[in-house]
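Asker: no FASTA, just this:
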């Protein structure tokens, strides 16, 4: 598929294949395929290039699921300060639990779901406003 990465979910390590197609990441885990979108943002985590300074494009803080799922646990509320990579929630889709992480540093301005909610694809779940 694409790049092989190791990820840890609930203390268990998995090897995943990642391939980017625009703003959608296609992920294969254990022979099962998933599509994940974080509006206007990649899921690659902090860039090694960002450590040297330079200007970064302002990123979107609207976090959505590309497939229907269930919010297993919610880790943030409106007003919370989050760092890039912080776990915002656990979303279960296709019998897999996925950590949904903050794509950027900022303040949570909207939370449009609660633990136990079923969510539709492309529904904004959390909005993060970056610092000025």
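Answerer: Looks like it arrived, so ask away. Keep in mind that what you see is a predicted model, and the values were worked out from it rather than measured. Numbering: from 1, shown residues only.
Asker: all contacts plus neighbour counts: C-alpha atoms, from now on.
Answerer: Fine.
Asker: Residue 60 is in what secondary structure piece?
Answerer: Using DSSP states H and E, residue 60 sits in no helix or strand.
Asker: Can you report how many residues lie near it?
Answerer: Neighbourhood size, residue 60 [other Cα atoms under 10 Å]: 16.
Asker: cool, and residue 13?
Answerer: Residue 13 has 10 neighbours, counted by other Cα under 10 Å.
Asker: so it makes contact with residue 6?
Answerer: Yes - judged on Cα atoms under 8 Å, residue 13 makes contact with residue 6 at a distance of 6.6 Å.
Asker: Okay, buried residues for stretch 69-87 please.
Answerer: Buried residues in stretch 69-87, counted by 16 or more other Cα atoms under 10 Å: 69-74, 76-77, 81-82, 85-87.
Asker: report the longest strand in this protein, please.
Answerer: Counting by DSSP state E, the longest strand found in the chain is strand 12-21.
Asker: That one - contacts with which helices or strands?
Answerer: For strand 12-21, the packing partners by 3 or more Cα pairs under 8 Å, 6 or more residues apart in numbering; DSSP states H and E come out as strand 3-9, strand 24-29.
Asker: Show me what the helix or strand following the last one is packed up against.
Answerer: Remark: after strand 24-29, the chain's next helix or strand is strand 32-37, criterion DSSP H and E. Contacting strand 32-37 under the criterion 3+ Cα pairs under 8 Å, 6+ apart are the following elements: strand 24-29.
Asker: Put this next to the previous one:
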């Protein structure tokens, strides 16, 4: 057994992992290693106004707004998938979208800037 200390979102956990013997023979159907992900393109600079940030890490499934678009409080801005659930990220106030910093398929961390509203 190997012991590790892991920090997950600021909480410290101690875990034990059992080492297992390697299989004697790998089958041809064994899954191949995933290819390395291409580096993400740098997002456009944030616009002026209130920042709308990701409440949790996940993947952007859809971006419902674009820069210059007017929105009302509660309008869906982005759909964020986290833990196999779709989460609608809504406008916190009426205004105009001054910047969109994510694209469909982007992976984001907690507090990543999604868009700005002025």
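Answerer: Yes, it's here. Being a predicted model, the structure only gives us computed values, none of them experimental.
Asker: What's the TM-score once they're superposed?
Answerer: For this chain pair, the superposition-based TM-score is 0.57 by TM-score structural alignment, normalised by the length of structure 2; 70 aligned residues with a Cα RMSD of 1.1 Å.
Asker: hey, which of the helices and strands packed on strand 12-21 of structure 1 is tucked in deepest?
Answerer: strand 24-29 (a mean of 18; mean count of other Cα atoms under 10 Å).
Asker: so that one corresponds to what in structure 2?
Answerer: With TM-score structural alignment applied, strand 24-29 of structure 1 matches no range in structure 2.
Asker: what packs against that strand?
Answerer: By 3+ Cα pairs under 8 Å, 6+ apart, strand 24-29 of structure 1 packs against strand 12-21, strand 32-37.
Asker: Reformat the buried residues of stretch 69-87 of structure 1 into CSV and put distance to residue 61 of structure 1 and secondary structure next to each item.
Answerer: Rendered in CSV, the data for the buried residues of stretch 69-87 of structure 1 read as follows (distance: Cα to Cα, whole Å; DSSP: H, G, I helix; E, B strand; the rest coil):
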residue, distance to residue 61 of structure 1, secondary structure
69, 20, strand
70, 21, strand
71, 19, strand
72, 21, strand
73, 20, strand
74, 17, strand
76, 14, coil
77, 14, coil
81, 13, strand
82, 11, strand
85, 12, coil
86, 13, coil
87, 14, strand
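Asker: And the furthest pair within those?
Answerer: Across the buried residues of stretch 69-87 of structure 1, the longest distance by Cα to Cα is 25.3 Å; it joins 69 and 81.
Asker: just the strands in structure 2 please.
Answerer: Going by DSSP E, structure 2 shows strands at 2-8, 11-17, 50-53, 58-63, 70-71, 76-82, 85-90, 95-100, 107-108, 113-117.
Asker: Onto which residues of structure 1 does the fourth one map?
Answerer: The aligned range for strand 58-63 of structure 2 in structure 1 is 69-74, by TM-score structural alignment.
Asker: Would you mind pulling the contact partners of the matching stretch?
Answerer: 88-94, 97, 113-121 (Cα atoms under 8 Å, 6 or more residues apart in numbering).
Asker: Type out the PyMOL command that picks the buried ones from those residues.
Answerer: Buried residues within the contacts of stretch 69-74 of structure 1, by 16+ other Cα under 10 Å, are selected in PyMOL with:
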select buried, resi 88+89+90+91+92+93+97+113+114+119
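Asker: coming back round to it: next, format the helices and strands packed on strand 12-21 of structure 1 as TSV and append distance to residue 18 of structure 1.
Answerer: Listed next are these as TSV, based on distance: least, Cα to Cα, whole Å:
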stretch	distance to residue 18 of structure 1
strand 3-9	5
strand 24-29	5
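Asker: Now do the longest strand of structure 1 against strand 32-37, angle only.
Answerer: 60 degrees (axes from the mean of the first three to the mean of the last three Cα atoms, to 10 degrees).
Asker: contacting residues for the counterpart of residue 128 of structure 1 in structure 2?
Answerer: By TM-score structural alignment, residue 128 of structure 1 lines up with residue 117 in structure 2. Counting by Cα under 8 Å, 6+ apart, residue 117 of structure 2 touches 47, 48, 49, 50, 51, 52, 93, 95, 96, 97, 98, 99.
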